[in-house]
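Visitor: Could you look at this predicted model? Sequence included:
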Amino acid sequence: MNHMEPLTPGNGRVKDARKLSRRSVRSERRLFLADGPKAVQGALGVDGCVVEVFATPAALEQYHHLLAGAGTVTLVDDRALATLSDSVTPAGVVAVCRHLDLPLDQVVRPTSRLLVICADVRDPGNAGTVIRTADAVGADGVVLAGSSVDVYNPKTVRASVGSLFHLPVALCPEPGAAVAAARQHGITVLAADAAGEVDLFDADLSGPSAWLFGNEAWGLPPELAESADARVAIPIHGRAESLNLSTAAAVCLYASAREQRASADPRHG
């Protein structure tokens, strides 16, 4: 342990870590906070990711197996921990972590089978859930493009439930560049578009593909959707007007994963 007595909210190290709740500070320092046992467990599984772990005495006892791999744990009191967590009921453990994002060419690769490109996705819960779903289907990576939410937003990290630490993520200012990179490698870009001309269940999803998802409110800009190889619509059989973005992403990604696994491609185990 670093301290026998738990640190209080006024402690300098706690105050310094608390500043990472601001996107500008996260970007400047290339650090972020992983809040809760799932996120901390994911971070500890990545070499060199964790800078410091803060835990309350109760959390240290509750998660002692998990935190045994953390090396040194800094004890903080409940009030100090609450200042580091944006959760309504903090779990008592928060890690300061180094940024994980990779350059675009390390995520969109010639060998990629299934990718996700999010263009201007603003909701942190949606972004985190899409990352979690991409991880669940065995996708090769996720690109957050354009003016998408900060992947290191605490709500995004929490919604990914550890998956942020499991698969490669790239940040790309220009969605068109991510689409162009995929197409350059012969990866079919499929734009999820309610007005798409191809029905999801009629689409050939067996080859390497990158799904392109747009903003929750206004979808994909026409020029970006048109830059894809196909615009694919999820059929709505009932009276619902549409699907939530993260639900639509799950339907599309699982459809692709199922067809890819059923295909006889020797590159896919």
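Guide: The structure has been received and is ready for your questions. Everything quoted here is computed from the prediction, not taken from an experiment.
Visitor: contacts and neighbour counts: CA atoms only from here.
Guide: Noted.
Visitor: Identify the residues contacting the closest residue to V93 other than its chain neighbours.
Guide: The shortest distance from V93 to any non-neighbouring residue, by C-alpha to C-alpha, 6 or more residues apart in numbering, is to A55 (4.4 Å). Contacts here follow C-alpha atoms under 8 Å, 6 or more residues apart in numbering; on that basis A55 touches V73, T74, L75, V76, L81, G92, V93, V94.
Visitor: Most neighbours among those, which one is it?
Guide: Within the contacts of A55, V93 tops the neighbour count with 30 neighbours, counted by other C-alpha atoms under 10 Å.
Visitor: Hmm, that residue is touching A58, no?
Guide: No. Look at V93 against A58 with C-alpha atoms under 8 Å: they stay out of range, at 9.6 Å.
Visitor: hang on, the earlier thing: export the contacts of A55 to a markdown table and tack on distance to A250?
Guide: Output for those, formatted as a markdown table (distance: C-alpha to C-alpha, whole Å):
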| residue | distance to A250 |
| --- | --- |
| V73 | 37 |
| T74 | 38 |
| L75 | 39 |
| V76 | 38 |
| L81 | 34 |
| G92 | 31 |
| V93 | 30 |
| V94 | 29 |
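Visitor: now, the most widely separated pair of the residues you listed?
Guide: Using C-alpha to C-alpha, those reach their maximum pairwise distance at V73 and L81, which is 12.9 Å.
Visitor: what's the neighbour count on the closest residue to P168 other than its chain neighbours?
Guide: Distances taken as C-alpha to C-alpha, 6+ apart place G141 nearest to P168, at 4.8 Å, with adjacent residues excluded. For G141, the neighbour count with other C-alpha under 10 Å is 25.
Visitor: and G141, how far is that from R18?
Guide: Using C-alpha to C-alpha, to the nearest Å, we find G141 at a distance of 29 Å from R18.
Visitor: Then R29?
Guide: Distance of R29 to R18, computed by C-alpha to C-alpha: 13 Å.
Visitor: cool, and A170?
Guide: Plainly put, A170 is 25 Å away from R18 if you go by C-alpha to C-alpha.
Visitor: put this beside the first:
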Amino acid sequence: MASRELLKWVRKLHLKKYREQESCFVIEGPNLVLEALRSDFQIANVFVIPEFKTSGRFKQMEPFFEKRSLPVQQISVPEMKMISETCLPQGILGVVRKKPRSFRKHDVSRWTKVILLDHLQEPGNLGTIIRAADWFGFQAVLTSEGSVESTNGKVLRSTAGSYFHLPVFEAISLRGAIKTLLQERFRVFAAQSDGDVIHFKAQFGEKTALVIGNERHGVKSDLSGLPVQTVRISRSGRGESLNAAMAATVLMDRITFSEAGNGA
């Protein structure tokens, strides 16, 4: 049985300052919990309601709980509602320990596809981009200072579990990261509504870095003097624009499956 103090602590983790202070974050729902169990992330706590504990999804997870020697704490439905961020909790919730990650200390020489996000603000956009990057085989997601935090609950739910499949490096210097990638012979492209080249004519290389800017203002970081080519997505209909996640998905697809790329 979980103590009142523990449940209050879990509830606090929905706030960014406590996630940073405790180096933990909350995941909700069977999909996220199962992907976390399959990963090498450390899981601190798991809470379930009685109804979920008798479900087939829980039975699927039991071998992972046993392998990790991870106790599962049963709580009441009102208690689950108290610690959940969603209106309709899915019956299971976990607390995961953050991984310390440093882009500066990471070996990027083996990367071939990476996406950099500049001052991205919408949690749904970031989560969807992480999910798409995972789908298209990108090796990493980098977010600049001023971007929404990747362990935000809405971000995590939008990733559909992909958060646990590829590294997300946060609060980086976009200019500094691009310089590092250029040294590793990456071609760097920045999405822009009036970009110099149409996306299906862009010459993506064996190593490609894609930059997606802020939802309203585009790329805000200073990239002057860097060999970054701007790319625009061709339009055949009447839509005013694509949001950041849609544009990123279109371009990641093109990078992955273009003849000049490394996809097939």
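Guide: Cool, the structure landed. None of these values were measured; they are calculated from a predicted model.
Visitor: before we move on, the earlier item: residues in contact with both of V73 and L81 of the first structure, list them for me.
Guide: With contacts taken as C-alpha under 8 Å, 6+ apart, the residues that reach both V73 of the first structure and L81 are F54, A55.
Visitor: And the host helix or strand of A134 of the first structure, what's buried?
Guide: In this assignment (DSSP states H and E), A134 of the first structure forms part of helix 124-137. By 16 or more other C-alpha atoms under 10 Å, the buried positions in helix 124-137 of the first structure come out as 124-135, 137.
Visitor: Compile the residues you listed into a markdown table and extend it with columns for distance to R258 of the first structure.
Guide: Formatted as a markdown table, those follow (distance: C-alpha to C-alpha, whole Å):
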| residue | distance to R258 of the first structure |
| --- | --- |
| P124 | 27 |
| G125 | 25 |
| N126 | 22 |
| A127 | 22 |
| G128 | 22 |
| T129 | 19 |
| V130 | 17 |
| I131 | 18 |
| R132 | 17 |
| T133 | 14 |
| A134 | 13 |
| D135 | 14 |
| V137 | 9 |
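Visitor: For the second structure, which segments are assigned as helices?
Guide: Secondary structure of the second structure (DSSP state H): helices at 4-12, 16-22, 30-38, 50-53, 56-68, 77-83, 123-135, 153-159, 174-183, 244-257.
Visitor: Kindly reformat those helices as TSV containing distance to H217 of the second structure.
Guide: Below are the helices of the second structure laid out as TSV (distance: least, C-alpha to C-alpha, whole Å):
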stretch	distance to H217 of the second structure
helix 4-12	32
helix 16-22	24
helix 30-38	32
helix 50-53	44
helix 56-68	43
helix 77-83	36
helix 123-135	15
helix 153-159	21
helix 174-183	16
helix 244-257	11
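Visitor: which one of those lies closest to G205 of the second structure?
Guide: helix 244-257 (8.3 Å).
Visitor: For that closest one, list every residue counted as buried.
Guide: Result for helix 244-257 of the second structure [16+ other C-alpha under 10 Å]: buried residues A244, A245, A247, A248, T249, L251, M252, D253, R254, I255, T256.
Visitor: ok, now which ones touch G214 of the first structure?
Guide: C118, A119, D120, V121, A192, L220, P221.
Visitor: Now do the same contact list for the last one.
Guide: Applying C-alpha under 8 Å, 6+ apart, one finds that P221 of the first structure lies in contact with G214.
Visitor: ok, now the second one?
Guide: If a contact means C-alpha under 8 Å, 6+ apart, then A119 of the first structure has L144, A145, G146, S147, S148, P175, L212, F213, G214, N215, L220 as its contacts.
Visitor: one more time with 10 Å
Guide: Shown in contact with A119 of the first structure (C-alpha atoms under 10 Å, 6 or more residues apart in numbering): 143-149, 172-176, 178, 212-216, 219-221, 224.
Visitor: Also the third one?
Guide: If a contact means C-alpha under 10 Å, 6+ apart, then D120 of the first structure has 144-149, 173-175, 213-216, 218-221 as its contacts.
Visitor: ok, now the first one?
Guide: By C-alpha under 10 Å, 6+ apart, C118 of the first structure lies in contact with 127, 130-131, 142-149, 171-172, 175, 178, 211-215, 220, 249.
Visitor: which residue packs closest to A194 of the first structure, ignoring adjacent ones?
Guide: A233 (4.8 Å).
Visitor: To which residue of the second structure is that neighbour aligned?
Guide: Taking TM-score structural alignment, A233 of the first structure has R232 as its aligned residue in the second structure.
Visitor: Am I right that that match is in contact with F200?
Guide: Yes. With contact defined as C-alpha atoms under 10 Å, R232 of the second structure reaches F200; the gap is 9.2 Å.
Visitor: These two: which has the busier surroundings?
Guide: Under the criterion of other C-alpha under 10 Å, the comparison of R232 of the second structure against F200 puts R232 first, with 21 against 15.
Visitor: Okay, the more buried one and A245 of the second structure: tell me how far apart.
Guide: Going from R232 of the second structure to A245 of the second structure by C-alpha to C-alpha gives 14 Å.
Visitor: how far away is the residue nearest to A194 of the first structure from A195 of the first structure?
Guide: For A233 of the first structure, the distance to A195 of the first structure - C-alpha to C-alpha - is 6 Å.
Visitor: Now the aligned partner of M61 of the second structure in the first structure: closest residue in space that isn't a chain neighbour?
Guide: Here M61 of the second structure is matched to L67 in the first structure, going by TM-score structural alignment. Leaving aside its chain neighbours, L67 of the first structure sits nearest to L60 (7.0 Å; criterion: C-alpha to C-alpha, 6+ apart).
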